[in-house]
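1. Here's a sequence, model it:
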Amino acid sequence: MFVSYKWLSEYVDLDGMPSKELAEKITRSGIEVEGVDMLGAGIKGVVIGHVLEKEQHPNADKLNVCQVDIGEEEPVQIVCGAPNVDKGQKVAVAKVGAVLPGNFKIKKAKLRGEASNGMICSLQELGIESKLVAKEYSEGIFVFPNDVTPGEDALLQLNLDDEVLELGLTPNRSDCLSMIGVAYEVAAILDKEVKLPEIEVEEAAERTEDWIKVSIEAKEDNPIYIARIVKDVKIGPSPLWMQARLMAEGIRPHNNVVDITNYILLEYGQPLHAFDYDRLGSKEIVVRRAQDGEQFVTLDNAERTLSSEHLLITNGKEGVALAGVMGGANSEVEADTTRVLIESAYFNGQRVRQASKDHGLRSEASARFEKGVDPNRLQAAADRAAQLMAQYAGGQVLAGSVVAGEIDLEPKVVSVTLEKLNRVLGTNLQAAEVEDIFRRLKFEVKTDNEEFIVTVPTRRGDITIAEDLVEEVARLYGYDHLPTTVPVGATYPGGLTDYQEKRRTVRRFLEGAGFNQAITYTLTSEKKSQEYALESREPIKLAMPMSEEHAYLRLSIIPQLLGVVSYNNARQIDSLALYEVGSVFLKESGAELPTEEEHLAGAITGLWEENLWQGENKAADFFVAKGVLEGLFAKLGLLERVAFKKAEIAGMHPGRTAAIELDGQEIGFVGQVHPQQAKDLDIKETYLFELKLSPLFTAETEAVTYEPIPRFPSITRDIALVVDTNVEAGKLEEIIKEAGGKLLKDVRVFDLYEGEHIEAGKKSIAFSLKYFDPEKTLTDEEVVKVHDGVLEALKEKAGAELRS
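-> Next comes the predicted model:
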């Protein structure tokens, strides 16, 4: 919201307070002033000139030589290239020595041989944005009305000596989307009175109700509609002061009738619309929902296709305005308009928002309806507009208004106690101080045993509960005056939960292992949403997706990580180790919202160990990925409870993929991307893993125990077993550990052989077994006894034979 300092001072006595000081006070009261702009900053030496003569430049077709009276003894000669310059005009003249925006200095010059002593200026050359200049002056110089005097300061006439405060309003403070609303706010801050405009409408004998009938079909969307009629208007430019104020507020002037409706919008915060009564096509206004597919041409001459979600103002047959958004071309006020119907209505903000969004028609009016207008200002705004049209358009106002519908105009009553105010704010305010704050806010208040019963004006629709009153007291008392207090009650030391601590452990471990953290979108396409999912669920689609590529919530992190790998490979970054801790979303039957589950995923590709010349480079493989996970499980104290089992997963290599189980429950997988999938994504050989974190983090673990360094030697036995090719090494390892008992401390695979020295359909797997007793030195007899039991168990349960 832009606020003209000079305009504001008409409603509140500012006592000449500097604009920056006022801005500071407003900011301290809770509404941020984002900036203060001096409209004519840097401009000097610009006066009003009277063009006495205009002649064609002898040496240039597009230049004119003008004799201009600038209030000095003799007229000055100025060469002007504006197409609309003419004899008799009052114009803005930058004299020799004047300075224009951008530190542009005016000097004496010769243009094609003719002397030029100054410059006749357009509004753009005086620092006004092109979009704010009236169309008739957008291509040339600005022409003043004839009641200005040559030599006067042009900046004063154009209101360029004004300062504009830009308020950064939050959505709840729609009351300050008007000059009167800001006046109430500033008056409360400065403890001043608000001077409202005096409305005196001289009415004709004819009555409005004889000219127009209003009916409302969509009463929920439009509870009340007020119509007034002004006849015998003469369309022309609005007064210069009004044009200047509109431009200062960021609105382009059009003509006196349209400018008056915009002026009221800024003054009262109530959007109005002016219809050409003779172009309405009937003597009635009907407010209804549009029909699906109904066509309507708005003021910008664009044909709009409406739906039943849009509210339409009609003449009983066809639309004449899209309610609260934009009028129709068929009822537009034009140069030949003589009779005007003024609309002042209360429209449902959600309905206006829907139409504004659907048609891309964001306007000053729609913004106010969306945030809420004061229903108690509807009649006053219509009367004030009628008064100004009579004054500045020469019209006659018909008697009375036509009012259709009704709306609750009763103000809300909200209560708060003195005890709550002081408890929440940490203050020691007295009842009289609080009452004074409500008086400054123009809130009616009654005090009953230190309870304040406050009647809140309808202009402050944001105040509905006691906490809102607490905020009002706090900001008017002054946030910088609130004492510093220490929280009361039990205090607890900060710290991470066990879950958070383990999540941090995971991140630190993987980063220590050489992984980089990735953060990817949780939104994906329908196809990708179901790839690599640990649990098969129906994907969840967004109600309003940004695009088809981001329309579904993911069930797995891996598709996004593969996208990162592909992106980097395409840019010749071939060696990557990435991980992400993020959420996936699982749809639950009968539940409105999905379950959010945290997963860990990783991707490794390229070289795992790189040596420039000293040694051999080592490429990432399945055992690198598996080894990283084993290290992580060991860090979490769960390694002995985790098992890797062969698995087949869509999109993964069938012979290099393992399911990961914790205490027999599957929690994820690790393996190589299927070669065809890698080819489709144009990536190198890549290894992936994904795990559910909740089972890992909630699993109970035993406290860390320490053992003394062994004083007795261990005994190692190596065995090479011949088994069927389909027997897994993991199964053999389980048998060995079970049969080895307490003396067996470690089992490792160190060789695998298949070839000409082994029977077809068989393979040789070699294990190293370490036996150890912390209490004594083992004898050969003790080791042989246990070792023979291991071999017997392998033969019995897996058909394993010692390789000769």
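2. From now on I want contacts and neighbour counts done on CA atoms only, so please keep to that.
-> Fine.
3. which one's the longest strand in the chain?
-> Assignment by DSSP state E gives strand 44-56 as the longest strand of the chain.
4. List the neighbours of it that are in contact with it.
-> With contact meaning Cα atoms under 8 Å, 6 or more residues apart in numbering, strand 44-56 is reached by 63-71, 86-100, 148-155.
5. what about the helices in the stretch 501-650 of the chain?
-> 526-529, 558-569, 622-635 (DSSP state H, counting those that start in this stretch).
6. TSV for those, including mean neighbour count?
-> Output for the helices of the stretch 501-650 of the chain, formatted as TSV (neighbours: other Cα atoms under 10 Å):
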stretch	mean neighbour count
helix 526-529	20
helix 558-569	19
helix 622-635	17
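7. Show me the one of the ones you listed that comes nearest residue 510.
-> helix 622-635 (7.8 Å; Cα to Cα).
8. Distance to residue 540 added to the helices of the stretch 501-650 of the chain, as CSV?
-> Formatted as CSV, these follow (distance: least, Cα to Cα, whole Å):
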stretch, distance to residue 540
helix 526-529, 9
helix 558-569, 16
helix 622-635, 30
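9. Proceed likewise with the subsequent sequence, for comparison:
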Amino acid sequence: MFVSYNWLRQYVDLSGVTPEELAEKITRTGIEVEAVEQLNQGISGVVIGHVLEKEQHPNADKLNKCLVDLGKGNPVQIICGAPNVDQGQKVAVATVGAVLPGNFKIKKAKLRGEESNGMICSLQELGVEGKLVAKEYSEGIFVFPRDAQTGTDALEELQLNDTVLELGLTPNRSDCLSMLGVAYEVAAILEKEVKLPELSYEETAEKASDYISVKVEAVKENPVYIAKVIKNVAIGPSPLWMQTRLMAAGIRPHNNVVDITNFVLLEYGQPLHAFDYDRFGSKEIVVRLANEEETIVTLDDQKRTLKDDHLVITNGREPVAIAGVMGGENSEVQKDTTTVLLESAYFDGKSIRRASKDHGLRSEASTRFEKGVDPDRVKAAAERAVHLMELYAGGEVLQGTVEFDQLQVKPVTIQITAQKINQVLGMHISSENITSIFKRLGFEVEAAENQFTVTVPSRRGDITIEEDLVEEVARLYGYDNIPSTLPTSEAHPGKLSVYQEKRRKVRRYLEGSGLYQAITYSLTSKEKASMLALESSELTKLSLPMSEERSILRLSILPQLLEAVKYNLARQMDQVSLYEIGSVFLSKGEGNQPAEKERLAGAITGLWHIHPWQGEKKPVDFYVMKGLLDGLFDQLGLLEQIQYKQVKREAMHPGRTAELYFADKLVGFVGQLHPSVQKELDLTETYVFELALEDLLTLDTEPVYYQPIPRYPSISRDIALVVDEQVVAGDLRKVIFETGGHLLKDVQIFDLYKGDRLEAGKKSLAFSLKYFDPEKTLTDEEVTKAHEKVLEKVQEKFGASLRG
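-> Model (predicted):
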């Protein structure tokens, strides 16, 4: 909501309060002022000039040579290129030395050989947005009314010596979507009175009921409808002050009748609509729900197809307006309009919202109906509009009002005690102060023995319960006046739990390894919910999903993570490394909340290692991903307890996938996506992992022991063992380690051979074994003894033989 400071002063005495101070006070009481804009900031030296003469520039077809009276001194010559400049006009002139927006300084100049002493300005050149300028002046200079005083400040005449406050309203404060609503708020803050607008006018002997009748069929959607008739209207420009008020509020001026309806909309918060009575097509207004597939051409020249839940205003035969959204072209007020049929109504917000959304029409009127208008202002707004039409359109108001009114509005009455208010706020406010605050807000209040009976005006539809009254007292008393207190109980410094520390360690390790953290949706589709899940479970469905794509709680993080990988690859990111720590949801049966378990997932594709200078490139593969996980397990003290077992999993590559076990318990998997899945998702070769993080971080691990660096040399022995192809190298390494005893400190595999020098179905695995004793230098005999035990054990368990 844009609030003109000068306009607001017409309703509330703001003397002694600057716009900036007012913005601060409003913000402190709960409505955020998002911006304070001074309209004439950076502009100076602009006056009203009178064009005495105009002739064609001798050396340019599109330029005119004008003689302009600036109100003092001799008239000056100004060269102007505006197509609508003419003799006798009153115009805005930036004199020599003037400054326009953007720090544009006006100097004497010669244009095609002719001297120019200033600049005749358009409104855009004075800082007004082009979309707010009336159509007749949108491509040329602005022309003042003929009674404008030559030589006076043009900015003052255009109301640009004003400051606009932009209010960031929350949905419950729709009462401040009007100048009067803001006035009541400011008056309460400043402890001032509100001056209401003038509503008086003269009526003719003719009766409005002889010209029009009102019939409402959709009473639920339209409980109140008021019509007034104004004859002998002269369509023309609205007064300049009204145009500038509308522009300051972000609305473009059109003509006096339309501008008056928009002005009252901003003033009262009550949308109005003006029909051309002679084009209306009948003497009957019928408000009903539209027929399915019924059509109307709206004011924007668009043909719109209606649904049977759209509320329409009709002439008894066809729609002439979509209620509360936009009028129809067939009854539009035009230049030759002489009789105006004025509508003021109370429409159901839900109905207006449906029609506005279906047609993609979001207007100032629909916004207010959706959020709720004050039912007590429906008639007052119509009275205000006809008062202005009589003054500024020469209209004659027909006697009486034709209305339909079946709205039962009961005032909201709430009882509350001073004890309740003070208890919630944690302070002591006297009963006198509380009573004063309610009265400042315009609430009727009866106080008796610290108990208040408060009657809330209809404009404040957001106040319905005791807590709303507590909030009103708090914000008007001043949030900064609420005392701050410290806890009286014994304080304990906070710290991370062991689980949280480990989780942070996981994040630091992965990000230090080059992976970026991702955060994806916990909701997915039925097709993706079970894809790549570590554990199988029934699906948990939402009762009221926003869409089918987000209707199921996920069983795995990977499908959403792969969407992120795909998104980045589609934008020429050839290296993508992502991880996410998040929850999956395992069903515990219908009617029960699902179990929420924390998972760690990662996805990597593209080059893992690149040195452009040396021309070295290493694409990611299974062993890169395995090495990444080994480093993580090492950080967590789990490396020796984790076992990798080759498996076949759905959607994973059958030869490049392993499951991870801790003491025979499945804790994750790692591998390459199946080529068909990669192709379906339009991914390059991609490796993924998912771990049961919650299980891993709650495992009991051995404490870390530090040992001194060995002072004695170690002895290494290499062995190449020939075994059956199905023997797993990890199992072989585990047996070697266990058999080597206390002297064997490290076992590393360094070669795999399959070929014609071995029997069919055999392979050779080469290991390097490192022996040492921290207490002494080992002898060959001691190492040989331990080494022979190893060879005997692998031969016994795997049928392994030394390769010759």
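10. tm score of chain vs chain?
-> The TM-score (TM-score structural alignment, normalised by the length of the first structure) is 0.83; 795 aligned residues with a Cα RMSD of 4.8 Å.
11. Just the buried residues out of the contacts of strand 44-56 of the first structure, in PyMOL syntax.
-> Buried members of those, defined by 16 or more other Cα atoms under 10 Å, are picked up in PyMOL with:
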select buried, resi 63+64+65+66+67+68+69+70+71+86+89+90+91+92+93+94+95+96+97+98+99+100+149+150+151+152+153+154+155
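12. Just the ones of the contacts of strand 44-56 of the first structure in helices?
-> Members of the contacts of strand 44-56 of the first structure lying in helices (criterion: DSSP state H): 154-155.
13. Next step: the contacts of strand 44-56 of the first structure restricted to strands.
-> Reading strands off these with DSSP E, I get 64-69, 90-100.
14. Buried residues of the longest strand of the first structure, list them for me.
-> Neighbour-count burial for strand 44-56 of the first structure [16+ other Cα under 10 Å]: 44-54.
15. Skipping adjacent residues, who's closest to residue 72 of the second structure in space?
-> residue 151 (6.9 Å; Cα to Cα, 6 or more residues apart in numbering).
16. Quick check: what element follows the longest helix seen in the first structure along the chain?
-> Longest helix of the first structure, by residue count under DSSP H: helix 780-798. With elements assigned by DSSP states H and E, the helix or strand that comes after helix 780-798 of the first structure is strand 801-802.
17. after superposition, how close is that next one to the second structure?
-> Taken over the aligned residues, the distance from strand 801-802 of the first structure to the second structure averages 5.9 Å (mean Cα distance after the TM-score superposition for the first structure).
18. Other residues contacting that strand?
-> 719-723, 794-795.
19. List the buried residues of stretch 464-472 of the first structure.
-> Those would be 466-467, 469-472, for stretch 464-472 of the first structure by 16+ other Cα under 10 Å.
20. so what's residue 140 of the second structure up against?
-> 82-85, 122 are the contacts of residue 140 of the second structure under Cα under 8 Å, 6+ apart.
21. And it, which helix or strand is it part of?
-> Here residue 140 of the second structure is assigned to no helix or strand, by DSSP H and E.
22. Show me the helices in the stretch 101-250 of the first structure, by range?
-> 154-157, 179-190, 240-248.
23. Packed most tightly, which of those helices would that be?
-> helix 179-190 (a mean of 22; mean count of other Cα atoms under 10 Å).
24. since we're on residue 158 of the second structure, how many residues are nearby?
-> 18 (other Cα atoms under 10 Å).
25. I'd like to know how far it sits from residue 40 of the second structure.
-> Look at residue 158 of the second structure and residue 40 of the second structure: by Cα to Cα, to the nearest Å, they are 10 Å apart.
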